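K.L.:
make a model of this:
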Amino acid sequence: MGRRRLLTLVAATSLMGASAKAQPKPVRVGILSGEDEDIWRIVQENTRATGLTIEIVTFSEGNPINAALAAGDLEANAFQHGPYLQAQNTALGSHIVPVGNTYFAPIGFYSKKWKTLSTIPDGATIGVPADPTNEGRALKLLQSLGLLKISSEAGEMPTALDISENPKNLTIRELDDPVLARSLPDLDAGVVITEWAYKAGIDLKSERLARESMDNNPYINFIAVNEPDAHAAWVQPLVSAFQKPNIRAKLLEAYHGAIIPSWT
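P.N.:
I've put the predicted structure just below:
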C-alpha cells in the first residue's frame, strides 16, 4: 500500500471518529403513554435549539419505569411524585433523584352514580389506588372530606387497615390505577389519579365530587435521573426544555385545566 493511500485511510478514519464523537447519544426519557406523549414531542422540539436529542420511551403503566432507569435502559423519566419515588427506591434498591418539577395532578373523587358528597349512601363501595403511596393519598382525601378517619399511628402511607372510624360503613376496594378508572361505573365512587381518569374518559368536571388541594402537597411530579447523573451536562437543558411557556400552555390545553404546571 502506498504511503499516500495509507495517509488517506488514516485521515478518513480520523474524520469518522470525530464525526461519531460529535453525535452524542440521545437522552432516553421514560413516560406514560397518552397525553404526555404530545407534551414530550414539544419538549423534543425545544431541546433541538440546545443541541440535545431526546428519545421518548413510553410505558403503559408506571411500575417498570423506575426499574428501567435504574438498570440504565433510560437516562431519565417523568411520571411520578416524591412519595412514590421514595417507595420505589426502597423496593428497588435504586438511587433515583428528582431534578426539576413538571406538574401537579390533583387526585379527584369521582362518581358516575352520585352528584354530591352528601348523596353517597351508607355501605357504598369506594375504589382507591392499590399502590401504597397513592392509596394513602386517596385515604387522606377521603378523611379530609369527612367520610372516614385514619389512625394517628398510621404514618405517611396509610392503608385501608389503618381506618379507625368509618361512620358510613364504606367498603374500600383497592384496584390498580387503570382498572380503578375503568371500573368507576361499577363503584359508587372512586379516588382516581388524574391521568388515568382522563384516559378512561371520566368527565373531570361533571363527575368530580372533590379534589385534593395543592397547599403543602408533596405529590408534585418531576423529571428524575439516577443520582450519579444529577449534575450531568444534559440535565439542565432537559429540565429547561420542559419548563417553558409553550409546555405550560400545552399542559393546560391537553388536560383541560385539570393539571397544574408546577414551576415558576
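K.L.:
all contacts plus neighbour counts: C-alpha atoms, from now on.
P.N.:
Fine.
K.L.:
hmm, who's touching stretch 204-213?
P.N.:
With contacts defined as Cα atoms under 8 Å, 6 or more residues apart in numbering, stretch 204-213 is touched by 106-112, 115-117, 141, 197-198, 258.
K.L.:
buried subset of these, written for ChimeraX?
P.N.:
Selecting the buried subset of the contacts of stretch 204-213 in ChimeraX, with 16 or more other Cα atoms under 10 Å as the burial test, is done by:
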select :106,107,108,109,110,111,112,117,141,197,198,258
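K.L.:
how near is the nearest residue to residue 252 once chain neighbours are set aside to residue 195?
P.N.:
Excluding the flanking residues, the one nearest residue 252 by Cα to Cα, 6 or more residues apart in numbering is residue 259, at 6.6 Å. Here the criterion is Cα to Cα, to the nearest Å. By it, residue 259 lies 9 Å from residue 195.
K.L.:
ok, these two, which is more surrounded?
P.N.:
The neighbour count for residue 259 versus residue 195, taken as other Cα atoms under 10 Å, is higher for residue 195 (22 against 19).
K.L.:
right, and residue 219 touches residue 107 too?
P.N.:
No - with contacts counted by Cα atoms under 8 Å, residue 219 stays clear of residue 107, the gap being 9.5 Å.
K.L.:
longest helix in the chain, by number of residues?
P.N.:
Across the chain, the longest stretch assigned as helix under DSSP state H is helix 3-22.
K.L.:
beyond that helix, next helix or strand please.
P.N.:
strand 27-32 (DSSP states H and E).
K.L.:
what ranges does the stretch 51-200 of the chain have for its helices?
P.N.:
63-70, 82-92, 132-144, 177-182, 194-199 (DSSP state H, counting those that start in this stretch).
K.L.:
mind listing what's buried along the first one?
P.N.:
Neighbour-count burial for helix 63-70, counted by 16+ other Cα under 10 Å, picks out 65, 66, 67, 69, 70.
K.L.:
from residue 50, how far out is the most centrally placed residue in the chain?
P.N.:
Of all residues in the chain, the one closest to the mean position by Cα atoms, centre = their mean is residue 79, 2.2 Å from it. As judged by Cα to Cα, residue 79 and residue 50 stand 23 Å apart.
K.L.:
now residue 197
P.N.:
From residue 197 over to residue 50 the distance is 35 Å, taken as Cα to Cα.
K.L.:
Proceed likewise with the subsequent sequence, for comparison:
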Amino acid sequence: MRKHVISAIGSAVVLGLGPTACGSGSGSGSGGDDALVVGATAVPAGEVLSYIKQDLAEKAGLDLEIREFTDYVLPNTALQEGSLDANLYQNQPFLDDFNKSKGTDLVSVVKPYLPPMGVYSKKAGDVTELADGATVAVPNDVTNEGRALKLLAAEGVITLKDGAGTAASPADITANPKHLTFKELEPAQLPRSLDDVAAAVINNNYAQDAGLSPATDAILLESAKDNPYANLLAVRKGDEDDPRVEKLAELLTSPEVRKFIEDKYKGSVLPVTSG
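P.N.:
Predicted coordinates:
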C-alpha cells in the first residue's frame, strides 16, 4: 500500500526504529544550551556529520551531537517535538509532503549533496533487459515512489501522464510496454527484496547500508542535473538564524566537505555546489 509519510510512524515504532546517539553534548533539543543536536540516517548523512564533528567542528567553534535514525519519519517528528535542533537526511519534496500531511513547519537551510536513487537487479544488467511482466519493487511513501517512477520514466521504461509531479503513482502511468508490475515496500526493505523481484528502486542510504555501491552496482542511476532531490539540513521555522545552525550550514558546503564526499563516495554521493 502506498503511504504518505505520516502513515509510516506506526510501523516505525512497532519495528523499534529509533535514534542512536553518537558523540556527546546536549543542545536545545536535549535540554542544554551549547551543542547542536542533529538527527541523521547513517549513510551518507551520519558519515558526513561525523567527519565534520571529528575534523572541522572544534576549529569552527561548533559543539555537534549526532543522533542516527533508521527510518524516514522519526527524524522529523523528533525535530518538530524539540528533541533535535536540526536533521539531515531528506529532500525538499519529502519535506514538503511531511509538512503538508503532519501540519508541521520545518524548513530547509542548505542542500549540500545529492544521494542519487538507483535501480538495482540481480537478474538484469540494464533496465532494457527487464523481462516482460517483471515485478519491480518501489518505495511505498508518496515522494519516494514518485521519484522512483520518474527515474524509470526518464529512461523510457514507462511513460507518465503530463503533469505527473513528485507524487506520481502507478495510476499516472500511461504506457508500460514491458507490462511491469510495481510492488510497494517500505524503503528499508527494498534491498532485501532483490532475491524476490526482477529489480528494485532503492534510496541511496539503504543501498549503501546493504553494501551496494550506487556508482557501480546500479543498473540505472539518477543524474545530478536539475535534480530536486538533494538532501537538506532542516530546522524548525525560526531557527534558520541560530548561530550554531549557520556554522553547520557553512561547514556542510565547505571545500573540505566537498572533497570528503568526492573521495569517500566516488560518485555514489554527489556534492551540490549551492544550497
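K.L.:
TM-score for the pair, please.
P.N.:
Remark: TM-score between the superposed chains equals 0.86 [TM-score structural alignment, normalised by the length of the first structure]; 242 aligned residues with a Cα RMSD of 1.8 Å.
K.L.:
picking that back up, ok, the residue nearest to the centre of the first structure touching residue 64?
P.N.:
No - when contacts are counted by Cα under 8 Å, residue 79 of the first structure is not listed as touching residue 64 (11.5 Å).
K.L.:
what sits in contact with each of those two?
P.N.:
The contact sets of residue 79 of the first structure and residue 64 do not overlap (Cα under 8 Å, 6+ apart).
K.L.:
now for residue 236 of the second structure: what does it line up with in the first structure?
P.N.:
Using TM-score structural alignment, the partner of residue 236 of the second structure in the first structure is residue 226.
K.L.:
just list the residues touching the equivalent of the residue nearest to the centre of the first structure over in the second structure, thanks.
P.N.:
Using TM-score structural alignment, the equivalent of residue 79 of the first structure in the second structure is residue 89. With contacts defined as Cα under 8 Å, 6+ apart, residue 89 of the second structure is in contact with 40, 41, 45, 72, 231, 232, 233.
K.L.:
which of these does the first structure keep?
P.N.:
Retained in the first structure by both residues aligned by TM-score structural alignment, their matches' Cα atoms under 8 Å are the following of those: 40, 41, 72, 231, 232, 233.
K.L.:
let me know the helix or strand that the last one is in.
P.N.:
Using DSSP H and E, residue 233 of the second structure falls within strand 231-236.
K.L.:
neighbouring contacts of that strand?
P.N.:
Contacts of strand 231-236 of the second structure (Cα under 8 Å, 6+ apart): 79-80, 85-92, 105-115, 249.
K.L.:
regarding the second structure, what is its longest strand?
P.N.:
In the second structure, with assignment by DSSP state E, the single longest strand is strand 106-114.
K.L.:
and that strand with strand 231-236, angle?
P.N.:
160 degrees (axes from the mean of the first three to the mean of the last three Cα atoms, to 10 degrees).
K.L.:
other SSEs contacting strand 106-114 of the second structure?
P.N.:
Using 3 or more Cα pairs under 8 Å, 6 or more residues apart in numbering; DSSP states H and E, the elements in contact with strand 106-114 of the second structure are helix 92-102, strand 231-236, helix 243-252, strand 270-271.
K.L.:
the next helix or strand after the third one corresponds to what range in the first structure?
P.N.:
Following the chain from helix 243-252 of the second structure toward its C-terminal end, the next helix or strand by DSSP H and E is helix 255-265. Residues 245-255 of the first structure are matched to helix 255-265 of the second structure when aligned by TM-score structural alignment.
K.L.:
what does the matching stretch rub up against?
P.N.:
Stretch 245-255 of the first structure is contacted from outside by 35, 39, 42, 43, 198, 257, 258, 259, 260, 261, using Cα under 8 Å, 6+ apart.
K.L.:
the first one: what's its closest spatial neighbour, skipping adjacent residues?
P.N.:
When you say that, I think you mean residue 35 of the first structure. Nearest residue to residue 35 of the first structure, sequence neighbours excluded (Cα to Cα, 6+ apart): residue 254, at 6.6 Å.
K.L.:
okay, now the one you found: neighbour count?
P.N.:
15.
K.L.:
repeat that for residue 171 of the second structure.
P.N.:
9.
K.L.:
run through the residues that contact the residue nearest to residue 252 of the first structure.
P.N.:
Shown in contact with residue 259 of the first structure (Cα under 8 Å, 6+ apart): 103, 104, 105, 106, 194, 251, 252.
K.L.:
restricted to buried residues, select those in ChimeraX.
P.N.:
Burial among these is assessed by 16+ other Cα under 10 Å; the matching ChimeraX selection reads:
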select :103,104,105,106,194,251
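K.L.:
residue in the second structure paired with residue 216 of the first structure?
P.N.:
Taking TM-score structural alignment, the alignment pairs residue 216 of the first structure with residue 226 from the second structure.
K.L.:
so that match sits in a strand?
P.N.:
No - read with DSSP: H, G, I helix; E, B strand; the rest coil, residue 226 of the second structure is coil and lies in no strand.
K.L.:
give the buried subset of the contacts of residue 89 of the second structure as a ChimeraX selection command.
P.N.:
The ChimeraX command for the buried members of those (criterion: 16+ other Cα under 10 Å) is given here:
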select :40,41,45,72,231,232,233
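K.L.:
residue 133 of the second structure: which of the contacts of residue 89 of the second structure is nearest?
P.N.:
residue 72 (30.5 Å; Cα to Cα).
K.L.:
look up how far residue 35 of the first structure lies from the residue nearest to residue 34 of the first structure when sequence neighbours are not counted.
P.N.:
Taking Cα to Cα, 6+ apart, and ignoring the residues beside it in sequence, residue 34 of the first structure has residue 199 as its nearest neighbour in space, at 7.3 Å. Between residue 199 of the first structure and residue 35 of the first structure the computed distance is 8 Å (Cα to Cα).
K.L.:
contacting residues around residue 110 of the second structure?
P.N.:
232, 233, 234, 249, 274, 275.
K.L.:
over to residue 137 of the first structure?
P.N.:
residue 157.
K.L.:
ok, residue 168 of the first structure next?
P.N.:
By Cα under 8 Å, 6+ apart, the contact set of residue 168 of the first structure is 121, 122, 123, 124, 147, 148.
K.L.:
can you pull the contacts of the third one?
P.N.:
With contacts taken as Cα under 8 Å, 6+ apart, residue 123 of the first structure has the following neighbours: 168, 169, 170, 171.
K.L.:
circling back: from the contacts of residue 110 of the second structure, which two are the most distant?
P.N.:
234 and 274 (15.6 Å).
K.L.:
look at those two and report which has more neighbours.
P.N.:
When neighbours are counted by other Cα under 10 Å, residue 234 of the second structure and residue 274 differ, and residue 234 comes out ahead with 28 against 9.
K.L.:
which one is the more buried one nearest to, not counting chain neighbours?
P.N.:
residue 108 (4.6 Å).
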